[in-house]
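Peer 1: Got a predicted structure plus its sequence, pasted below:
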Amino acid sequence: MTKNHKQTSEPCSKNTIVDTLHRIYQDFSKQEKRVADVILDAPGELGLYSASELAERANVSNATITRFVRRAQFSSYEELRLAAREARSWGSPLFQTRPVTSTGDNDFLSEFLEAETHNLAQALNSLVPSEVDEMTEALIAARNLVFMGFRNSHFLASYARNQFLQFRSGTRISPGPGETITESTADLTSEDVVLVIGLRRILTSLKSEMESLHDRGVPILLLTDPSARVMPAFARWTLTCPVESPYLFDSYSGVQSVLRILAYKSFQKSGKQGRAYMEAIEARHAETGAFE
């Protein structure tokens, strides 16, 4: 379902609490954004806090918590806590908390493996088969499939595009070399799909570009991490992968695996047409001696 970032008439529920906070995040006051940040950073812990404890963690007054609850369309703070508890019981990985700390143990490789495995498992466990089916159907049916990402997200967008171009035409990176984003997306319509990879640290301009695409009716599939704010409000589909690690530099093992799954499932759905496209590419490679 397309998320309308201006809609605030419905309260959160167990599967929309995070979406709702993203959707109305820009409407919060500076103090209310502090509260939203505490919740969005670890939504699974919300059910454990009293209103006063949440106020202390966010460094705001109890009155700010009351205004925040009202702005989020809850009748009381207890109703907000109940929604968080239900979401945690429901199994959303966003609500499964696990503190990330560096233990300082000598067995570096073992701990590094544990951290990577945790992120990979969280990313894959967050996938819902029916939603993956819906996303990959759209990725295959799109007239143009555009991949967008900046800084570290750029090479992941490039990786994803390189998988899809093996079995379907009409793929591109935005912006391409020497292009602005506007020049590379001006022709996009509701018949196209943009796969945006927006991982921390996110350029401010990406949010405005996503809003522009959203307002034009261009479907967006967003792959991001739990630190994202506002952007999910502009996406038709959002996949959230953890990237934080006890070690320097973010971990992208889960992100890359999710992208590979999207490509694999899309290739399956492409059927004979996708296989024929891949075979034609490989035949041309053989003719030109492209590889040793």
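Peer 2: Now that the structure is in, tell me what you want to look at.

Peer 1: from here on, contacts and neighbour counts on C-alpha atoms
Peer 2: Fine.

Peer 1: now what about the strand or helix carrying Ser205, what contacts it?
Peer 2: Element membership of Ser205 [criterion: DSSP states H and E] is helix 204-215. By Cα atoms under 8 Å, 6 or more residues apart in numbering, the residues outside helix 204-215 that reach it are 181, 198, 219-220, 230-231, 234-235.

Peer 1: Buried among these? Make that a ChimeraX selection.
Peer 2: To isolate in ChimeraX the members of those that are buried, counting by 16 or more other Cα atoms under 10 Å, one can use:
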select :198,219,220,230,231,234,235
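
Peer 1: Among the contacts of helix 204-215, which lie within strands?
Peer 2: 198, 220 (DSSP state E).

Peer 1: May I ask which two of the contacts of helix 204-215 are separated the most?
Peer 2: Ile181 and Val230 (19.7 Å; Cα to Cα).

Peer 1: in the longest helix along the chain, what's buried?
Peer 2: In the chain, taking DSSP state H as the definition, the longest helix is helix 253-288. By 16+ other Cα under 10 Å, the buried positions in helix 253-288 come out as 253-256, 258-263, 265-267, 269-270, 274-275, 277-278.

Peer 1: gap between Leu82 and Gly47?
Peer 2: For Leu82, the distance to Gly47 equals 7 Å [Cα to Cα, to the nearest Å].

Peer 1: same question, Thr64
Peer 2: Relative to Gly47, and taking Cα to Cα, Thr64 is found at 18 Å.

Peer 1: From the chain's centroid, how far away is the helix holding Ser205?
Peer 2: 15 Å (Cα atoms, centre = their mean, to the nearest Å).

Peer 1: What are the buried residues along stretch 122-133?
Peer 2: Under 16+ other Cα under 10 Å, the buried positions of stretch 122-133 are 122-124, 126-127, 132.

Peer 1: Now do it: everything it contacts.
Peer 2: Stretch 122-133 has contacts (Cα under 8 Å, 6+ apart) with 92-93, 239-242, 254-255, 257-258, 262, 265.

Peer 1: and the comparison structure, right after this:
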Amino acid sequence: MKQKISLLQIYETKVHTKGSERFVQQSVIPEIKSLYPQMNEAMQKIADYLIDTEDKKCVERASELARRSGVSTASVSRFVKMMGYKEFRDFRLKIVMEKQEENRQEENELNYNGEPITGDAHSICKTIFSKSVRELEETWGILDFDTMQTVADLIHEARRIVVIGVGRSKVTMEALYSRLYRIGYPIMMFSDAHEIVNITSIMEKKDILICVSNFGQSKSVVEGARRAKKRGIQVVGISSIKESPLAKISDYTLFSAYDYNNAQDGNLFDPSSENLAQLVIVDCLYMLVAHKNKRKNITYFKTFSNEIHTEHIK
């Protein structure tokens, strides 16, 4: 009989030893990456150095790590405590062991958001599910519910809803479009750079612009937001970077978890589990908006469900 495993158990790594087995906690480097969005600037400098460096001597002393990272020794101490270690020497031992293991991995190994893709179908799927679950949990942890409600209110009251996005951000954009369109909201979407220029040049008050950019740096999307702002349009961003150009110019931003690996490695176009987190954000918005006129929308849902059967082949 196939043993069931919960999503949370995916995070545990089973280590086999002679005649026995034990479970160990999540390794340090992935934990650093998952905590990265919650770190202050000094801690992020330490994290960047530890993730990128190949020099094991960087963790021999707290003072040396501080010097190489460009921060104070006190910041290193706070960083170690944030990671769950009482003493620097305990953290040092764990990080050195993982760096050694890291260096044994083959170069140019296929990966999914920084996680190695190796083994059989079970192993590969487990890696992808683990990453996706982690992105969802991190997104839940940073979700601003007041902002979610405000954006839902803006969508409900808007004369026209315009959504723009390019590349893989179109996945999120198209999901939002299909959900709001089916309950009668006046929504349109654009991904072509010239069309984005056109629509953001002619938007009018009471319109709302929703900009989707995973890393908040897509030129046509950011420039579209700036253009709309000049016309007095309310701008909503959906992104994962708090200090991105898009986040800075948006009136409201809904953040999904920060994908450290893709950002640092420049893999901005690889498949990403952050799209899943953004799709869940879209579903939350959809339900919040639909709840505004629940009776009417339930009627829409029933009518649509009944009529869609005519499109099914019997």
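Peer 2: In hand now; what should we look at? Keep in mind it's a predicted model, so treat the numbers as computed, not measured.

Peer 1: related to what we said a few turns ago, and the longest helix of structure 1, what other elements does it pack with?
Peer 2: helix 108-125, helix 129-141, helix 152-164 (3 or more Cα pairs under 8 Å, 6 or more residues apart in numbering; DSSP states H and E).

Peer 1: Just the angle for that helix relative to helix 108-125, thanks.
Peer 2: 80 degrees (axes from the mean of the first three to the mean of the last three Cα atoms, to 10 degrees).

Peer 1: Can you list the buried residues in stretch 77-94 of structure 2?
Peer 2: 77, 79-80, 88, 91-92.

Peer 1: Ok, stretch 196-216 of structure 1 next?
Peer 2: 196-200, 202, 206-207, 209-211, 213-214.

Peer 1: Arg295 of structure 2 matches what in structure 1?
Peer 2: Using TM-score structural alignment, the partner of Arg295 of structure 2 in structure 1 is Lys272.

Peer 1: let me fix that: Ile155 of structure 2
Peer 2: Ile155 of structure 2 maps onto Leu139 in structure 1, by TM-score structural alignment.

Peer 1: which residues touch that match?
Peer 2: Counted by Cα under 8 Å, 6+ apart, Leu139 of structure 1 has contacts 145, 193, 266.

Peer 1: got it, and Val218 of structure 1?
Peer 2: Val218 of structure 1 neighbours (Cα under 8 Å, 6+ apart): 188-194.

Peer 1: now Asp225 of structure 1
Peer 2: 198-200, 240-243.

Peer 1: Please apply the same query to Ile249 of structure 2.
Peer 2: Here Ile249 of structure 2 is in contact with 225-226, 235 (criterion: Cα under 8 Å, 6+ apart).

Peer 1: Checking the residues you listed against structure 1: which ones persist?
Peer 2: Among the contacts of Ile249 of structure 2, the contacts conserved in structure 1 (both residues aligned by TM-score structural alignment, their matches' Cα atoms under 8 Å) are 225-226, 235.

Peer 1: got JSON lines for those, with distance to Tyr181 of structure 2 too?
Peer 2: Formatted as JSON lines, those follow (distance: Cα to Cα, whole Å):
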{"residue": "Ala225", "distance to Tyr181 of structure 2": "22"}
{"residue": "Arg226", "distance to Tyr181 of structure 2": "26"}
{"residue": "Val235", "distance to Tyr181 of structure 2": "19"}
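
Peer 1: Nearest to Ser178 of structure 2 among those?
Peer 2: Distances from Ser178 of structure 2 to these, taken by Cα to Cα, are shortest for Val235, at 19.9 Å.

Peer 1: State the distance from the residue in structure 1 that the closest one lines up against to Thr204 of structure 1.
Peer 2: Counting by TM-score structural alignment, Val235 of structure 2 corresponds to Ile220 in structure 1. The gap separating Ile220 of structure 1 from Thr204 of structure 1 is 17 Å, by Cα to Cα.

Peer 1: Phe164 of structure 1 now?
Peer 2: For Phe164 of structure 1 relative to Thr204 of structure 1 (Cα to Cα), the value is 28 Å.

Peer 1: again, but for Asn119 of structure 1
Peer 2: Distance from Asn119 of structure 1 to Thr204 of structure 1, by Cα to Cα: 26 Å.

Peer 1: now do Ile281 of structure 1
Peer 2: 38 Å.

Peer 1: ok, how many other residues are close to Asp105 of structure 1?
Peer 2: Neighbour count for Asp105 of structure 1, taken as other Cα atoms under 10 Å: 8.

Peer 1: so where does it fall, helix or strand?
Peer 2: Short version, using DSSP H and E: Asp105 of structure 1 is in no helix or strand.

Peer 1: Ile313 of structure 2 too?
Peer 2: Applying DSSP H and E, one finds Ile313 of structure 2 in no helix or strand.

Peer 1: follow-up on the earlier one: from the contacts of Val218 of structure 1, list the buried ones, please.
Peer 2: Here, 16+ other Cα under 10 Å leaves 188-189, 192-194 buried among the contacts of Val218 of structure 1.

Peer 1: Nearest to Asp107 of structure 1, out of these: which one, please.
Peer 2: Nearest to Asp107 of structure 1 among the buried ones among the contacts of Val218 of structure 1, with distances taken as Cα to Cα, is Val194, at 42.0 Å.

Peer 1: how about the closest one, what's its partner in structure 2?
Peer 2: In structure 2, Val194 of structure 1 lands on Leu209 (TM-score structural alignment).

Peer 1: Relative to structure 1, what is the average displacement of the helix or strand hosting that match?
Peer 2: Under the criterion of DSSP H and E, Leu209 of structure 2 resides in strand 207-212. Compared with structure 1 after the fit, strand 207-212 of structure 2 shows a mean deviation of 1.3 Å (mean Cα distance after the TM-score superposition for structure 1).

Peer 1: Brilliant, that's me finished.
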